[in-house]
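Visitor: here are the coordinates; sequence isn't available:
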């Protein structure tokens, strides 16, 4: 069950102003009942800890500005609204979707179960899809329904759909960012390069965190990987709040690398987990 709370940010933002908006069967259904706006998603760790909430607030502000409705969102008020939802539901772990349709902030919360360890041990299959964002830097709620339709059309067993640009570049997943470990163009013996598109994709908070830890491990390029170059990829993975870093071992009918999660992906997974342990902060 998804429970949604509402806060009018145009006036006082104390706890008494946080009210129940409604309950729904899914985040998708909840979003369908809310006005169009910007959204961001995050999860809890150890029940009441969250990671980089400030960046999520900034992302909402940036997105509504790109959507033509600039507005300030107070971080302290957002924290109070999220904490209110945590106290009201008391799930062991939670996933949030914040929707900002100025001046209204909606906090949707549902119980969260992490993906099974087997997916991280074996990797997942992704398929290419014909879909794109009209405003790629704005995380707009108008894309949610299109993504849901695309997920329903995925073949059985496919974990994620990868959006391909008109120029053949692998852009991002329907609800994730895409990375590929590619051989260096400089020389075969040079270190591999981690590549991910930047100009035409959502600047996800998890994506930013992965780039932080990745720069400690190997060179990083924000140049997209061409779909035609995927046979050269040593490793691939996708990232999102719910998935963190999830290895991709097959795209369409192409096996990536040796068909198993690679050493660089595994190293980044460990570093990301260490970052979570250091930085996830309590809200209650």
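Guide: Received the coordinates, thanks. Computed from a predicted structure; not experimentally measured. Residues are numbered from 1 along each chain as shown.

Visitor: Could you use CA atoms for every contact and neighbour count after this?
Guide: Will do.

Visitor: Residue 237 contacts residue 250, doesn't it?
Guide: No. Contact criterion CA atoms under 8 Å: residue 237 and residue 250 do not qualify, at 10.0 Å.

Visitor: Which strands or helices does the host helix or strand of residue 194 pack on?
Guide: Using DSSP states H and E, residue 194 sits within strand 193-195. Strand 193-195 sits against strand 177-182, strand 220-221, with contacts defined as 3 or more CA pairs under 8 Å, 6 or more residues apart in numbering; DSSP states H and E.

Visitor: next SSE after the last one?
Guide: On the C-terminal side of strand 220-221, the closest following helix or strand by DSSP H and E is strand 225-226.

Visitor: need the contact list for residue 44.
Guide: Shown in contact with residue 44 (CA atoms under 8 Å, 6 or more residues apart in numbering): 50, 51, 93, 94, 95.

Visitor: Okay, and the last one sits in which element?
Guide: Pointing back at residue 95 there. Assigned by DSSP H and E, residue 95 falls in strand 94-101.

Visitor: Okay, one more to line up with it:
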């Protein structure tokens, strides 16, 4: 069952117009494992920075921390949850729902992706805003073709983002963070872990024909998911981000 708080109170009324029509909001999503939100401070930092960049009043970390505590209390027996925290024009929204991880086989065998015809916003691509239609359309196109994820381009034809994940490319010992899309927090955590494991990490703008190597998808809902069967060199990195929900 989904639980929603609007400005700290149980939600029942329709969403404000800014949420519904012109995407005047920013949000972040995170996973809760064993009752602990993953990287909550970092998520709030991203949310605060994105809100201020778009001129949206940020209600403060403490307000969201109270919302998170209240939502966790509404699911006292839940092992894993998915949280979404949103800042709009003078309002904040906090949502929680039970989280079911992907089948473990996908982390061994990988998934399929589709390069879609959709492009990210030239000015807003780095921010996680309510202006989400291109990503929804990209995901729909991918699903119609039997793919797990749809990739989006920028105006120059670089592959910059996924509809719900941040793409990375592994090639010859180097992990490339594809630039031009959302500043994904999970992707940054993957980069930190990759450096600790001895990989080189670089940022790059890459066109579809330059994606030679092994693609990975990073996101709060998936951890680190390979596209196709991953090479052995990537297994320790993938394992570090495997959802702990499997261990209950």
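Guide: Cool, got the structure. Since the structure is predicted, the reported quantities are computational estimates derived from the model, not experimental observations.

Visitor: related to what we said a few turns ago, in the second structure, what range does the strand holding residue 95 of the first structure match?
Guide: Under TM-score structural alignment, the match for strand 94-101 of the first structure in the second structure covers residues 81-88.

Visitor: what comes up buried for the matching stretch?
Guide: Neighbour counts over stretch 81-88 of the second structure (16 or more other CA atoms under 10 Å) mark 81, 82, 83, 84, 85, 86, 87, 88 as buried.

Visitor: Apart from its chain neighbours, what residue comes closest to the second one?
Guide: So the one you mean is residue 82 of the second structure. Distances taken as CA to CA, 6 or more residues apart in numbering place residue 31 nearest to residue 82 of the second structure, at 4.7 Å, with adjacent residues excluded.

Visitor: aligned partner of that neighbour in the first structure?
Guide: Per TM-score structural alignment, the equivalent position to residue 31 of the second structure in the first structure is residue 43.

Visitor: Ok, residue 165 of the second structure next?
Guide: In the first structure, residue 165 of the second structure lands on residue 176 (TM-score structural alignment).

Visitor: contacting residues around that match?
Guide: Per CA under 8 Å, 6+ apart, neighbours of residue 176 of the first structure: 238, 239, 240.

Visitor: one step back: surely the match of residue 31 of the second structure and residue 50 touch.
Guide: Yes. Counting by CA under 8 Å, residue 43 of the first structure does reach residue 50; the two are 6.5 Å apart.

Visitor: who's more crowded, the two?
Guide: Applying other CA atoms under 10 Å to residue 43 of the first structure and residue 50 shows that residue 43 carries more neighbours, namely 22 against 19.

Visitor: Look up how far residue 230 of the first structure lies from that one.
Guide: Using CA to CA, to the nearest Å, residue 43 of the first structure is found at 31 Å from residue 230 of the first structure.

Visitor: I'd like the distance between the one residue sitting closest to the centre of the second structure and residue 12 of the second structure.
Guide: Centrality entry for the second structure: nearest residue to the mean C-alpha point is residue 219, 3.9 Å, by CA atoms, centre = their mean. Computed as CA to CA, the residue 219 of the second structure to residue 12 of the second structure distance reads 29 Å.

Visitor: do residue 98 of the second structure as well
Guide: Relative to residue 12 of the second structure, and taking CA to CA, residue 98 of the second structure is found at 20 Å.

Visitor: more crowded one of these two?
Guide: More crowded of residue 98 of the second structure and residue 12, by other CA under 10 Å: residue 98, with 17 against 9.

Visitor: residue contacts, the counterpart of the more buried one in the first structure?
Guide: Aligned by TM-score structural alignment, residue 98 of the second structure pairs with residue 111 of the first structure. Residue 111 of the first structure sits next to 1, 2, 91, 92, 93, 94, 95 when contact means CA under 8 Å, 6+ apart.

Visitor: could you redo the last one with a cut-off of 10 Å?
Guide: Residues in contact with residue 111 of the first structure (CA atoms under 10 Å, 6 or more residues apart in numbering) are 1-3, 43-44, 89-96.
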